[in-house]
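1. Predicted coordinates and the sequence they were generated for:
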Amino acid sequence: MLKLNVKNETSRLRAVILGTAESNGPTPKLEEAYDPKSALHLREGTYPLEKDMVPEMEAVAAVFKKYDVEVYRPQIIENLNQIFTRDIGFVIDDKFFKSNILPDREEEIEAIEHVIRQVPSTHVFRLPEEAHIEGGDVMLADDHIFIGTYRGDDYPDYIIARTNMLAVGMIQDLFPRKKVMSFDLRKSNTDPYNNALHLDCCFQPVGNGKAILHKNGFLQEKEYEWLVNFYGKENIFEITSQEMFNMNSNIFSISPEVVISERNFTRLNTWLRDQDITVEEVPYAEIAKQEGLLRCSTLPLIRD
């Protein structure tokens, strides 16, 4: 049996589900794009190919092996994009949550059932269908749970609004001892520079008490300021809109001292090293074209 344990974003990683780019399927039609960044690359003819994405994911698998992390992979379903495991599930403490995702992605959850079956059934949860939530919006900070959402009345009009306030309330009910905080994110179906698909597209804790932030990802300045005060201004790396577009906040921590980051994130990687954090650089620029990076394609199961 798997004894799940995830309480924050940076403690030493022991087990993880890493997505797969194998049998990724044909390049989607423009009208099938889920987000504005994928749509941009489809229009420009630069949408990533399976042959370029498979080596990127295997580079991450190699880093996990180096640090003795147990890696689970989805069962490969022919012609299905199974890269972004964070969308389909997440762990809080010792509980596994299956996400309520876009209906045509349900197969992706079935492909990790061989892992979920190793968790006691009493610790596997799924919120009611009307409570939308995806793992990219759920950020753990020990006794705090930060959740990205969109509070606008036009929520149904945004395919990129993935987590609603009903789900936020239900998570609070399930974890009464934790402080659950929601953050209203900026959404755009058409402009990838002004769209925070998930909370991890504009915020990510790293190291011991540090964080990456992008102010424009938040609709409410006071909610952004709350995070600045929580971490302390001197501990925050503020990314530009171009860096947010490139997914600089979507790196992944193996421990407080080690992160996996994209090799082109020069400014960020320099700052991380200045904080005495080891940066394991990998090529991930092709996968990033689908508005997802290292955090999106990993689902941590056990951290110390």
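-> Perfect, thanks for sending it. These numbers were taken from a predicted model, which means no experiment stands behind them.

2. Going by C-alpha atoms from here, please, whenever you check contacts or count neighbours.
-> Fine.

3. Would you map the helices across the stretch 101-250 of the chain?
-> 106-110, 113-116, 165-174, 221-231, 241-245 (DSSP state H, counting those that start in this stretch).

4. Identify each buried residue in the third one, please.
-> To tie it back to what came earlier, the one meant is helix 165-174. Using 16 or more other C-alpha atoms under 10 Å as the test for burial, helix 165-174 gives 165, 167-168, 171.

5. that older thread, next, format the helices of the stretch 101-250 of the chain as a markdown table and append distance to A196.
-> Formatted as a markdown table, the helices of the stretch 101-250 of the chain follow (distance: least, C-alpha to C-alpha, whole Å):
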| stretch | distance to A196 |
| --- | --- |
| helix 106-110 | 23 |
| helix 113-116 | 29 |
| helix 165-174 | 17 |
| helix 221-231 | 13 |
| helix 241-245 | 8 |
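
6. Next one for the comparison:
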Amino acid sequence: MTAPIHIYSEIGHLKTVMLKRPGRELENLTPDYLERLLFDDIPFLPAVQNEHDQFADTLKKQGVEVLYLEKLAAEALGDTSVREQFVSELLSESKADINGAYHRLKEYLLSFEAESMVEHVMSGVRKNEIELGLRSHLHELMEDHYPFYLDPMPNLYFTRDPAAAIGSGLTINKMKEPARRRESLFMRYIIEHHPRFKEHDIPVWLDRDFKFNIEGGDELVLNDETVAIGVSERSTAQAIERLVRNLFKRQDRIRRVLAVEIPKTRAFMHLDTVFTMVDRDQFTIHPAIQGPEGDMRIFILERGKTEEDVQITEEHNLLEVLKKTLGLSDVNLIFCGGGDEIASAREQWNDGSNTLAIAPGVVVTYDRNYISNACLREQGIKVIEIPSGELSRGRGGPRCMSMPLYRDDVK
């Protein structure tokens, strides 16, 4: 590979992907803080790790190179000065000085080597980890009942959202919820300091310091000219427009972006929770995102006559938009849960539409969504199921749990 990032489709043969193995951060979930940390339940760590390992092994058996976020981050932070800079930035974003713990936390984290430090940052730092005898201020001794100096990051195993590859570059995202906002800092340090990436001058189409939110689960690369982005609970129209303008200015291959509005609810969190591409002309979709006549609000953003001009056209029929923009004579929409009102709602909640394509017509799905999986198979899609008893408790499926870095082009 001459470049470390190359994503010009959703379905090209997957060559390299980044995962995050669930770790001790999940054991720092408690019922009192689930809502704050964006979880509905507490996964059983040994079981969720076993299921995630089976997911990784499934990809490896298909010839996919699996990289791990935690390992890349530790390797990127091997230099002491880089590690110190990272910790300073992380603690500032974590507002760690509100309780007067900034300097103590910094000293504590920098006492570890890179790998252990990354593990502590990801899993969170409990107040009882720092010895009581070291506390020298009244406000530290009279602490509140909140157990963390540094919150855990239990959502990290959903690597799709903090950063996403488009073409030869990345969006490094400002995430909507404070509980996840620090996550994208890891990817910035990886592309700037990891030996695999730092010499390639990887373009960042939209950086995490932009004031409006966007998340990777809303970003789908449909082909080498067309990207679809969900206007969702987590991604704003302002961020999408800025991304479009940057793409049009800095590269020539991607020519249009489809901004697809979906209901702004937790159940429909991102576009990829209700719509994913499974083959050249086939998509899985949750029927509830369409109106009675299949109508939706879809905005096609294309290059204008000048570099600064973006032409915007509003459309309402997803099927027709896909046929027109992808140059297809027909498109097959495969309904999650077979379109049944109850089955589709149940299986969409368990990410029945959140498929990870590893080749044209070959997808990885959760085993629990047996009706959706049967519908995919009936349409000629090869479905590789992975166990999902614990993984699904985090409200994300195989696409959510993976950040593709390199795919072969679709011939």
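-> Received the coordinates, thanks. Model, not experiment: these values are computed from the prediction.

7. Quick check: which of the helices of the stretch 101-250 of structure 1 is nearest to I17 of structure 1?
-> Closest approach to I17 of structure 1 among these is made by helix 113-116 (8.4 Å; C-alpha to C-alpha).

8. Show me what that closest one is packed against.
-> Helices and strands touching helix 113-116 of structure 1, by 3 or more C-alpha pairs under 8 Å, 6 or more residues apart in numbering; DSSP states H and E: there are none.

9. And the contacts of that helix?
-> Outside helix 113-116 of structure 1, the residues that touch it by C-alpha atoms under 8 Å, 6 or more residues apart in numbering are 72, 96, 124.

10. Go ahead and confirm the last one touches I92.
-> No - between V124 of structure 1 and I92 there is no contact under C-alpha atoms under 8 Å: 10.6 Å.

11. So which of the two has more stuff around it?
-> Using other C-alpha atoms under 10 Å as the criterion, V124 of structure 1 and I92 rank with I92 on top: 21 against 15.

12. Name the SS class of the more buried one, please.
-> strand (DSSP: H, G, I helix; E, B strand; the rest coil).

13. Name the nearest residue to it, ignoring sequence neighbours.
-> V6 (5.7 Å; C-alpha to C-alpha, 6 or more residues apart in numbering).

14. Now tabulate the buried residues of helix 165-174 of structure 1 in a markdown table and tack on distance to N208 of structure 1.
-> Output for those, formatted as a markdown table (distance: C-alpha to C-alpha, whole Å):
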| residue | distance to N208 of structure 1 |
| --- | --- |
| M165 | 29 |
| A167 | 29 |
| V168 | 26 |
| I171 | 25 |
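
15. Just name the closest of those residues to L40 of structure 1, please.
-> When the buried residues of helix 165-174 of structure 1 are ranked by distance to L40 of structure 1 (C-alpha to C-alpha), M165 comes first, at 29.2 Å.

16. What distance do you get for the aligned partner of the closest one in structure 2 to P178 of structure 2?
-> In structure 2, M165 of structure 1 lines up with A237, judged by TM-score structural alignment. Look at A237 of structure 2 and P178 of structure 2: by C-alpha to C-alpha, to the nearest Å, they are 19 Å apart.

17. just checking, what residue in structure 2 corresponds to L49 of structure 1?
-> Aligned partner of L49 of structure 1 by TM-score structural alignment: F44.

18. for structure 2, longest helix please?
-> The longest helix of structure 2 (DSSP state H) is helix 45-61.

19. Identify each buried residue in it, please.
-> Neighbour counts using 16+ other C-alpha under 10 Å place 45, 48-52, 55-56, 58-59 of helix 45-61 of structure 2 among the buried residues.

20. Closest to V121 of structure 2 out of the residues you listed?
-> Nearest to V121 of structure 2 out of these is L45 (C-alpha to C-alpha; 17.9 Å).

21. who are the neighbours in contact with N24 of structure 1?
-> Listed by C-alpha under 8 Å, 6+ apart, the contact partners of N24 of structure 1 are 50, 78-82.

22. Just give the number of residues close to the corresponding residue of structure 2 for L293 of structure 1.
-> Aligning on TM-score structural alignment places L293 of structure 1 opposite G397 in structure 2. By other C-alpha under 10 Å, 27 other residues sit near G397 of structure 2.

23. now do the one 5 residues further on
-> Under the neighbour criterion other C-alpha under 10 Å, S402 of structure 2 is assigned a count of 22.

24. ok, now S123 of structure 2?
-> If you count neighbours by other C-alpha under 10 Å, S123 of structure 2 ends up with 23.

25. roughly how far apart are it and S329 of structure 2?
-> Applying C-alpha to C-alpha, the value for S123 of structure 2 to S329 of structure 2 is 49 Å.
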